[in-house]
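S.K.: Got a predicted structure here, sequence first:
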Amino acid sequence: MKSLKPRVGVIGFGYWGPNLVRNLIHNGECDLVGIADPNESALKKFSKLYPHLSTYTSAEELLEKTKPNAMVIATPPATHKDLALLCIDSKTHLLIEKPLAQSVDECDEILTAASKQDCLVMVDHTFVYNPAVRFLAEQIHCGNLGELLYYDSVRVNLGGFQPKTNALWDLAPHDLSIIDYFTEGKMPAQVSAVGRKHFDNDIDNLCYLNLIYPNNFIAHLHLNWISPIKIRTVLVGGSQKMAVYDENMPTEKIKLYDRGLSLVKEKPAPGDFRVSYRMGDMTAPTISGSEALEGVIKNFIKMTKEEILPITDGDAGKRVVQILEAATKSMDENGSPVTISNLYNNTWLKKVA
């Protein structure tokens, strides 16, 4: 186990990089050795906030001059593979912004290279470290909700258009990583998705995604860049209890409902039954107000110092990309279901204990 503070470098100071840098500095358990960004205005912004830290115009220069043992990649997905391979070649552990890469093949390149160099890869699936999500995961894993039946999410807002991605790849990783965490790495048997391009830019601004699991669990995601209001609501149904998670609520983000129904047969004949409803209490547990990124950075530093697998490791990142890739294929075929086992060999998908 290593005890020295990790030397951490950051690539990218655009949209998400400033949040990661702020949390790295606030953490205090690592030494931030500098950032790299080819954009001069981004470097000026960084220097104004952190004048005592070094800036570089390329990842190569940052790696060469600072010799970090861990790197954070906060750049567009199209750059992830090449930057990750560059860092791995310098034998650094990695935290990579979601999604891990643009394809499963790129994920394989990253993870294979990392394995050969004994480098660990963590993906910034931020919501997995959200205190509300972690509380709900505990309720699921301890059996408080019973058998998991469904996950129904609405993740919509006005805007978010990007030149090289669509609503599916931008918004779905949040819910897919949460589902991956709730199900402990289980993969759906079948994926279907439909999207629509309402503007002249050949980019899907809206998507409806369905995931069918072998154990009768089902997930539905509504993803939309052209909603008049911002909604971040998840319904999770279990055989014993149900939960509502509303990220937009200032308090009571999680509400647990001791409610449900069951079918009571009145006669032996098939189809004869009555419905019994259970209308129990609603509870709103107190949830920590700590920032999710604080948890991300804590887990990243722990991974780097102790050289242990993080919660959202490279395989978790690959599973998310695999579903995104299958959903993209379904969208290209106007919603035709895609069977996961027909696309990939899933022997690697069993989550490491």
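M.R.: Here it is on my side, so go on.

S.K.: rest of the way, CA atoms for contacts and neighbours
M.R.: OK.

S.K.: In this protein, spot the helix with the most residues.
M.R.: For the chain, the helix that runs over the most residues, judged by DSSP state H, is helix 314-332.

S.K.: The helix or strand that S115 is a member of packs against which elements?
M.R.: Assigned by DSSP states H and E, S115 belongs to helix 104-116. Helix 104-116 sits against helix 80-89, helix 314-332, with contacts defined as 3 or more C-alpha pairs under 8 Å, 6 or more residues apart in numbering; DSSP states H and E.

S.K.: where exactly do the helices run in the stretch 201-350 of the chain?
M.R.: With DSSP state H, counting those that start in this stretch as the criterion, the stretch 201-350 of the chain has helices at 292-306, 314-332, 340-343.

S.K.: relative to helix 104-116, how tilted is the second one?
M.R.: To tie it back to what came earlier, the one meant is helix 314-332. 170 degrees (axes from the mean of the first three to the mean of the last three C-alpha atoms, to 10 degrees).

S.K.: I'd like to know which elements helix 314-332 is packed against.
M.R.: Against helix 314-332 (3+ C-alpha pairs under 8 Å, 6+ apart) you get helix 104-116, strand 121-124, helix 167-182, strand 190-196, strand 338-339.

S.K.: Select, out of these, the one closest to P18.
M.R.: P18 lies closest, by C-alpha to C-alpha, to one member of those: strand 121-124, at 14.0 Å.

S.K.: Tell me the gap between the closest one and the middle of its chain.
M.R.: In terms of C-alpha atoms, centre = their mean, to the nearest Å, the centre of strand 121-124 is found 9 Å from the chain centre.

S.K.: What lies in contact with it?
M.R.: For strand 121-124, contacts defined as C-alpha atoms under 8 Å, 6 or more residues apart in numbering pick out 93-100, 111, 114, 296, 300, 310-314, 316-317.

S.K.: Need the contact partners of stretch 303-312.
M.R.: Residues outside stretch 303-312 that contact it (C-alpha under 8 Å, 6+ apart): 1-6, 70, 93, 120, 122-125, 128, 299-300, 302.

S.K.: Any buried residues in it, and which?
M.R.: M303, T304, K305, E307, L309, P310, I311, T312 (16 or more other C-alpha atoms under 10 Å).

S.K.: try this one side by side with the last:
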Amino acid sequence: MTTGKELGVAVIGAGYWGPNLARNFRSSDDWELRAICDLDLDRARRVAGEHVAVTTALDEVLARDDIDAIAIATPARTHQAVALPALEAGKHVLVEKPLADSFAHGAQMVRSARERDLVLMADHTYCYTPAVLKIRELIAAGSLGDILFIDSVRINLGLIQPDVDVFWDLAPHDLSILDFILPGGLRPTGVAAHGADPLHAGRPCVGYLTLPFGDGALAHIHVNWLSPTKIRQMVIGGTRRTLVWDDLNPQQPLSVYDRGVDLAGQSTGGTDRSDATISYRLGDTWAPALPHREALGQMVTEFASSIREGRASRTDGESGLRVLSVLEATAASVRADGAFSQVEREPDLRGKVSAA
């Protein structure tokens, strides 16, 4: 059913993100879009176009033998309720970020997919952009050296979501990127987060998130629904070079700076460098060339490849869980007025949930 021909897929949800998924499945050589499922039948018809079935009933989609996989583009609170019956029906599953509305629900989804040898993939779209793929490549090659800090800003004016706060809306992008580019994935020692609700919207609209890592590195993420200017920027500082990614600069999204601080002439032993001589390195700046490819097109190709090859995808269910674990720790920290919160658990290979 999954080799030598196009795979059949149905998109569940025809709202904001569903049309983008449908368009990329339709244009892919690996897939045939066979159904759109949405509670609003007229909206489903507008997305489906010709020769694609539309329905309001998930059961109808899951009963079809010609559908190998489903792509879920519904609110996070519904992801588990849609994904579990799909996995039980033998369908591979792609899920819009975040993977679920809680770590526990995400863990159930991961466990169900593992028990059935099915692909569960998180749609962490940024991880398929040429810029993020190049960042991952540079870090893996040691071009930046050991990572010292990451500073990420994702701010804009709206849209204020009715069901989630700014952390759950915007931070999954940055967290999934960190999980993708850092060796070993997203494994901070904990989280300290502060959120503000100056509009009295009932949920944080401005947020600051700090993630310390065990090797002394530190990541900081700023998310904001209230900024009159839109900024999408990440600075990654290493012992050798520093990289700046400006996602809103189409001409030069990546810049690599051979600049930094060196410590020399250390007079004390061990790790105490208080007496070290500080010198500043001022070298060249260069901009890596990037191909022009749509991230969603690469993502649906990876989804098909992981199914055909019987392997985990680049952004598998476990990566989605690591993001969820940080989001839950963030919520706990915000409730505790910024107190440090431990990042809890992830399922082991046997499908049980254990402490990290």
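M.R.: Looks like it came in fine. This structure is a prediction, so every number in the text was calculated from the model and none was measured.

S.K.: hmm, back to that, now the angle from the longest helix of structure 1 to strand 190-196?
M.R.: 60 degrees.

S.K.: Pull up the gap between the closest residue in space to I155 of structure 2 that isn't next to it in sequence and A196 of structure 2, please.
M.R.: Among residues not flanking I155 of structure 2 along the chain, N224 sits closest, at 4.6 Å (C-alpha to C-alpha, 6 or more residues apart in numbering). As defined by C-alpha to C-alpha, to the nearest Å, N224 of structure 2 lies at a distance of 10 Å from A196 of structure 2.

S.K.: for I70 of structure 2, same thing?
M.R.: 37 Å.

S.K.: between these two, which one's more packed in?
M.R.: I70 (26 against 16; other C-alpha atoms under 10 Å).

S.K.: all strands for the stretch 1-150 of structure 2, in order.
M.R.: 7-12, 31-37, 53-55, 69-72, 92-96, 120-123, 147-157 (DSSP state E, counting those that start in this stretch).

S.K.: if we can go back for a sec, if I look at N224 and A196 of structure 2, which residues touch both of them?
M.R.: C205, V206, G207.

S.K.: Need the residues that contact stretch 201-216 of structure 2.
M.R.: Under C-alpha under 8 Å, 6+ apart, the answer for stretch 201-216 of structure 2 is 148, 160, 164-167, 187-199, 218-226, 330.

S.K.: Weed out the non-buried ones from those.
M.R.: 148, 160, 164-167, 187-196, 218-226, 330.

S.K.: can I assume M331 of structure 1 is in contact with L168?
M.R.: No - counting by C-alpha atoms under 8 Å, M331 of structure 1 stays clear of L168, with 9.9 Å between them.

S.K.: what's the closest non-adjacent residue to R136 of structure 2?
M.R.: I181 (4.4 Å).

S.K.: any idea how far that neighbour is from E294 of structure 2?
M.R.: Counting by C-alpha to C-alpha - I181 of structure 2 and E294 of structure 2 are separated by 19 Å.

S.K.: the more surrounded of the two?
M.R.: I181 (20 against 13).

S.K.: so who does the aligned partner of the more buried one in structure 1 touch?
M.R.: Residue pairing (TM-score structural alignment): I181 of structure 2 is matched to F182 of structure 1. Residues near F182 of structure 1 by C-alpha under 8 Å, 6+ apart: A137, I140, H141.

S.K.: do that again at 10 Å, thanks
M.R.: Taking C-alpha atoms under 10 Å, 6 or more residues apart in numbering, we find F182 of structure 1 in contact with V128, V133, R134, L136, A137, E138, Q139, I140, H141, L148, Y151, L176.

S.K.: can you pull the contacts of E344 of structure 2?
M.R.: E344 of structure 2 is in contact with F103, T189, G190, R322, L324, S325, V326, E328, A329, S354, A355, A356, counting by C-alpha under 10 Å, 6+ apart.

S.K.: Can you flag the buried ones in those residues?
M.R.: Buried among those by 16+ other C-alpha under 10 Å: F103, T189, G190, R322, L324, S325, V326, E328, A329.

S.K.: Can you find the partner of the last one in structure 1?
M.R.: Under the alignment (TM-score structural alignment), A329 of structure 2 maps onto A326 of structure 1.

S.K.: is it true that its match touches M187?
M.R.: No - contact criterion C-alpha atoms under 10 Å: A326 of structure 1 and M187 do not qualify, at 11.7 Å.

S.K.: Are there residues contacting both of those two? Which ones?
M.R.: The contact sets of A326 of structure 1 and M187 overlap at I340 (C-alpha under 10 Å, 6+ apart).

S.K.: Which residue is the nearest non-sequential neighbour of I179 of structure 1?
M.R.: I179 of structure 1's closest residue in space is Y151 (C-alpha to C-alpha, 6+ apart), at 7.8 Å.

S.K.: Now do the contacts for that neighbour.
M.R.: Contacts of Y151 of structure 1 by C-alpha under 10 Å, 6+ apart are 175, 178-179, 182, 210-211, 217-221, 234-238, 243.

S.K.: How about V119 of structure 2?
M.R.: By C-alpha under 10 Å, 6+ apart, the neighbours of V119 of structure 2 are 69, 87, 90-94, 110, 113, 303-304, 306-308, 310-313, 316-317.

S.K.: what about the nearest residue to G351 of structure 2 once chain neighbours are set aside, how many neighbours?
M.R.: Spatially, and ignoring its direct neighbours in sequence, G351 of structure 2 is nearest to R111 (5.1 Å; C-alpha to C-alpha, 6+ apart). Other residues lying near R111 of structure 2 total 22 when counted by other C-alpha under 10 Å.

S.K.: Check whether R111 of structure 2 really touches E88, as I assumed.
M.R.: No - in this structure R111 of structure 2 lies outside contact range of E88 using C-alpha under 10 Å: 11.4 Å.

S.K.: How much space separates the residue nearest the centre of structure 1 from I140 of structure 1?
M.R.: Nearest to the geometric centre of structure 1 sits H125, at 3.1 Å (C-alpha atoms, centre = their mean). Going from H125 of structure 1 to I140 of structure 1 by C-alpha to C-alpha gives 19 Å.

S.K.: What of D315 of structure 1?
M.R.: From D315 of structure 1 to I140 of structure 1 the distance is 22 Å (C-alpha to C-alpha).

S.K.: Compare those two (neighbour count), which wins?
M.R.: A direct count of neighbours by other C-alpha under 10 Å for D315 of structure 1 and I140 places D315 higher, at 22 against 19.

S.K.: what does that one align to in structure 2?
M.R.: That one, D315 of structure 1, aligns with E318 by TM-score structural alignment.

S.K.: Repeat that for G295 of structure 1.
M.R.: Under TM-score structural alignment, G295 of structure 1 pairs with Q298 in structure 2.
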